[in-house]
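return atomic coordinates for the entry below.
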Amino acid sequence: MMKGLKKWRLFSLLAALTIFLSGCGEEYLSTLAPAGQVGRDQFNLLLLASAIMALVIIVVVIIYVIALTRYSRKKVGENVIPKQVEGSHTLEIIWTVIPILLLVILAIPTVYYTYKHADVAAMDQVDEEGNKTHLTVNVTAKLYWWEFEYPELGIVTAQELVVPTDEQVFFNLKAADVKHSFWIPSIGGKLDTNVENVNKFYLVFDKESAGLEDGVFYGKCAELCGPSHALMDFKVKSMNRDDFNEWAEAMKTTVHTAEGDLAKQGEELFQTASCIGCHATGGEGMAPQTGPSLATFGDRNRVAGFMDHTKENVKAWISDPQKYKPGNVMPDDTELNGGKEFTDEQLDALAEYLMGLSIEK
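Next up, the predicted model:
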């Protein structure tokens, strides 16, 4: 009996710790620290639902405790039967009306925000010159990476979404292979990306990401899509509108020139090894692309979306991509290098070249 009680005590302690730890999280990744209007609306709905549930639990516990204390056998004796209230119209009305009221209180803001966040009419608004007044990003989810196309700007990025702050940013979401789900926990979402249709919604980014620990917000795939689903991350850089315009202009005019002998060797190898057939190195372009754009590879903080951004990890990824992200479609080095594995010297050259693909340095 005592062993059973100890187990229940341990279980209760773990349950309490889970509740407290659920409130812990980094600002760049936590839904409990919203940094956008959509995320804040969703967070407020979560608080409302939690408050209603807590209220119901407290009332039930109070009634339960009163029943235990007032009608215990020690107090009223063995043969006392409490007054029976079965069929009481008053009680029937109370426990029918109160749940309905609670549901209405929860349903009204839920329905309101559901329609508000699904309203994408402003996506097609144009000014007097015929230019769109809001930024639109076409998001394509692929195994296991993300492509972001800015159709009005004529640029394409991969693995890093760059957006302006303090305005609505609209998204067209689709998948190139299987179902995925687009989610930026700190900002809002999530919404599925399907092969058959395009889903649309908008987000608002209130905070510039430069002040965050890693300088970015983290986005994720929230739909199980294959063996490397957990590694299908992307990063979000949010900046003020002026900085965003400068970034976009830099992307449009990107011309990478390899500096140093080693980087030049890497550039030549990148061309001859057919890497250029799948990966663009310029910011301008139109989706879709077979592989992620590498135009800003040197500015990223991760390799393949999840590995530390170091030359050693670049070399490891090129050598054996299946080891680190099973199921991805990138060929191994023997397919790229005429049936031979890349030598250490070749890998050093490729890593040097790729790390130099930057528009921010």
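
from here on, contacts and neighbour counts on C-alpha atoms
OK.

what's the burial count for the nearest residue to residue 168 once chain neighbours are set aside?
Excluding the flanking residues, the one nearest residue 168 by C-alpha to C-alpha, 6 or more residues apart in numbering is residue 204, at 4.9 Å. Residues contacting residue 204 under the criterion other C-alpha atoms under 10 Å number 20.

how much space separates residue 204 from residue 255?
31 Å (C-alpha to C-alpha, to the nearest Å).

hmm, back to that, surely the residue nearest to residue 168 is in contact with residue 184?
No. Between residue 204 and residue 184 there is no contact under C-alpha atoms under 8 Å: 11.2 Å.

nearest spatial neighbour of residue 174, skipping sequence neighbours?
In space, residue 174 is closest to residue 193, 4.4 Å off (C-alpha to C-alpha, 6+ apart).

any idea how far the one you found is from residue 270?
For residue 193, the distance to residue 270 - C-alpha to C-alpha - is 32 Å.

same drill for those two, tell me which one is more crowded.
More crowded of residue 193 and residue 270, by other C-alpha under 10 Å: residue 193, with 27 against 20.

now for the more buried one: which residues touch it?
140-141, 173-175, 179-182, 199 (C-alpha atoms under 8 Å, 6 or more residues apart in numbering).

quick one: which of those residues is most hemmed in?
Going by other C-alpha under 10 Å, residue 180 tops the contacts of residue 193 with 29 neighbours.

where's that residue relative to residue 288, distance?
17 Å.

residue 311 too?
27 Å.

compare neighbour counts for the two and give me the winner.
residue 311 (18 against 13).

which residues touch that one?
348, 351-352, 355 are the contacts of residue 311 under C-alpha under 8 Å, 6+ apart.

same thing but 7 Å
Residue 311 sits next to residue 351 when contact means C-alpha atoms under 7 Å, 6 or more residues apart in numbering.

against residue 68, how distant is it?
Residue 311 is 67 Å from residue 68, by C-alpha to C-alpha.

do you have the helices of this structure handy? List them.
2-21, 37-70, 73-76, 89-117, 241-252, 261-272, 311-319, 321-324, 333-336, 344-355 (DSSP state H).

before we compare anything, build this one as well:
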Amino acid sequence: MMKGLKKWRLFSLLAVMMVFLSGCGEDYISTLKPSGQVGKEQFNLLMLATGIMTLVVVIVSVIYLLAFLKFRRSKVGENVIPKQVEGSHTLEIIWTVIPIILLLILAVPVVTATYKFADVAAMDEVDENGDKTALTVNVTAKLYWWEFEYPNQGIVTAQELVVPTGQKVYFNLKAADVKHSFWIPAVGGKMDTNVDNLNKFYLEFDKESKDLKDGVFYGKCAELCGPSHALMDFKVKALSPDAFDTWVASMKATDGKMPDKTSADLGEATFAQSCMGCHAVSGTSGPGSKGPNLTAFGDRNRVAGFLEHNEENLKAWIKDPGQFKPGNLMMNADGTAPIYGDLTDEQIQALATYIMGLSVEK
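You can find the predicted model right below:
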């Protein structure tokens, strides 16, 4: 008896903890605190489904308890058999029609929302000059980082998606290697990025991210993609439309920027010799680089998507990327050394200082 009571106590404790923990979501990452129109509609659908399921559970539980109490042996006796309702057309109609109604109540808004979120026809609309009017971002998921290209603006960046508030942002989603999944929990999503086909959808950002913890929304890969899947994060900086236009202009201003192998700056020279084959420092360099575009690295929120953004962590990353993200493509095939070879401590220090200084916002 006591053993059974202990189990019920544990169950009760877990139930209470779930209630309290459900309120611990942060604005920058919680689906329960949506910050965009898509996220809000998806949240409403979640609440509708939860409400229907709760109603069914409550009604079934009440019927069960009433039957349990009304026909218990201590009340009706040992040899009493309750009236049998097998074959009752009335009851069969009731428990057939009610589930159909509940399914329709849930299905209609879900199907409507699905088609609404899939409507990306505005991506092809143009103004009188033939310029596309919608903001489109081409997202390419790679092992284990994200590339963001703005084709209409002619710029590209990585790891930190920058978007304006108050308008629809359309996404073309694809993967460069294996299947990934693009998800910004607080804003909406998610959707797979595949190698063989292009997925499209849109999101809306209702508020700027500057007042959030770390000043960004958190993005995730929601598809198991390899040993460092859990570390395949990206960040989203939501700006006012004017601030976004300023950022775009700053990115365009880096056009033609190229590190010099003969520079007196050891960091720049080292970058030109060891890093330039995979990384660009111009926001207009175009998509398809082997490694993330580093034009705005100094403005980012994290090193490698998850390490605190400081020079010490960057030096540790440069020295041994495989220690932090197993399976990343900065390492040789055997995983024993970086593809750019060994660098001296002096070169690593200078390189980290140079990369941290790459900024379009300062």
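
tm score of chain vs chain?
Here the TM-score for the pair of chains, by TM-score structural alignment, normalised by the length of structure 1, is 0.94; 354 aligned residues with a C-alpha RMSD of 1.8 Å.

that older thread, between the helices of structure 1, which gets nearest to residue 156 of structure 1?
In terms of C-alpha to C-alpha, the element of the helices of structure 1 nearest to residue 156 of structure 1 is helix 241-252, at 8.6 Å.

so residue 309 of structure 2 makes contact with residue 303?
Yes. Judged on C-alpha atoms under 7 Å, residue 309 of structure 2 makes contact with residue 303 at a distance of 5.1 Å.

tell me the span between the first and last residue of stretch 327-342 of structure 2.
Termini of stretch 327-342 of structure 2 sit 19 Å apart (C-alpha to C-alpha).

re earlier: now the contacts of residue 193 of structure 1 in CSV, with distance to residue 92 of structure 1?
Converted to CSV, the contacts of residue 193 of structure 1 look like this (distance: C-alpha to C-alpha, whole Å):
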residue, distance to residue 92 of structure 1
140, 53
141, 52
173, 48
174, 50
175, 51
179, 47
180, 47
181, 44
182, 45
199, 45
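
out of those, which is nearest to residue 280 of structure 1?
residue 140 (16.0 Å).

aligned to that closest one, what sits in structure 2?
Under the alignment (TM-score structural alignment), residue 140 of structure 1 pairs with residue 140 of structure 2.

residues in contact with that match?
Neighbouring residues of residue 140 of structure 2 by C-alpha under 7 Å, 6+ apart: 146-148, 173-176.

what separation is there between it and residue 194 of structure 2?
With C-alpha to C-alpha as the criterion, residue 140 of structure 2 and residue 194 of structure 2 are 9 Å apart.

name the residues contacting each of those two.
174-175.

out of the contacts of residue 140 of structure 2, which sit inside strands?
Among the contacts of residue 140 of structure 2, the residues falling in strands (DSSP state E) are 146-148, 173-175.

out of those, what pair is the most spread apart?
For those, the maximum inter-member distance is 11.9 Å, found between 148 and 175 (C-alpha to C-alpha).

which residue packs closest to the residue minimising distance to the centre of structure 2, ignoring adjacent ones?
For structure 2, the residue nearest the mean C-alpha position is residue 183 (2.5 Å; C-alpha atoms, centre = their mean). Leaving aside its sequence neighbours, residue 183 of structure 2 sits nearest to residue 190 (C-alpha to C-alpha, 6+ apart; 4.4 Å).

hmm, the one you found is touching residue 180, no?
No. Counting by C-alpha under 7 Å, residue 190 of structure 2 does not reach residue 180; the two are 10.5 Å apart.

next one: stretch 173-182 of structure 1 to chain centre, how far?
Computed by C-alpha atoms, centre = their mean, to the nearest Å, the separation of stretch 173-182 of structure 1 from the middle of its chain amounts to 13 Å.

may I have the distance across it, first residue to last?
Note: stretch 173-182 of structure 1 ends 8 Å apart using C-alpha to C-alpha.

near residue 239 of structure 2, how many other residues are there?
Residue 239 of structure 2 has 22 nearby residues by other C-alpha under 10 Å.

what sits closest to residue 332 of structure 1 if chain neighbours are left out?
residue 320 (5.7 Å).

just to revisit the earlier point, now the residue nearest to the centre of structure 2: how far from residue 301 of structure 2?
According to C-alpha to C-alpha, residue 183 of structure 2 stands 18 Å off from residue 301 of structure 2.

over to residue 231 of structure 2?
Residue 231 of structure 2 is 14 Å from residue 301 of structure 2, by C-alpha to C-alpha.
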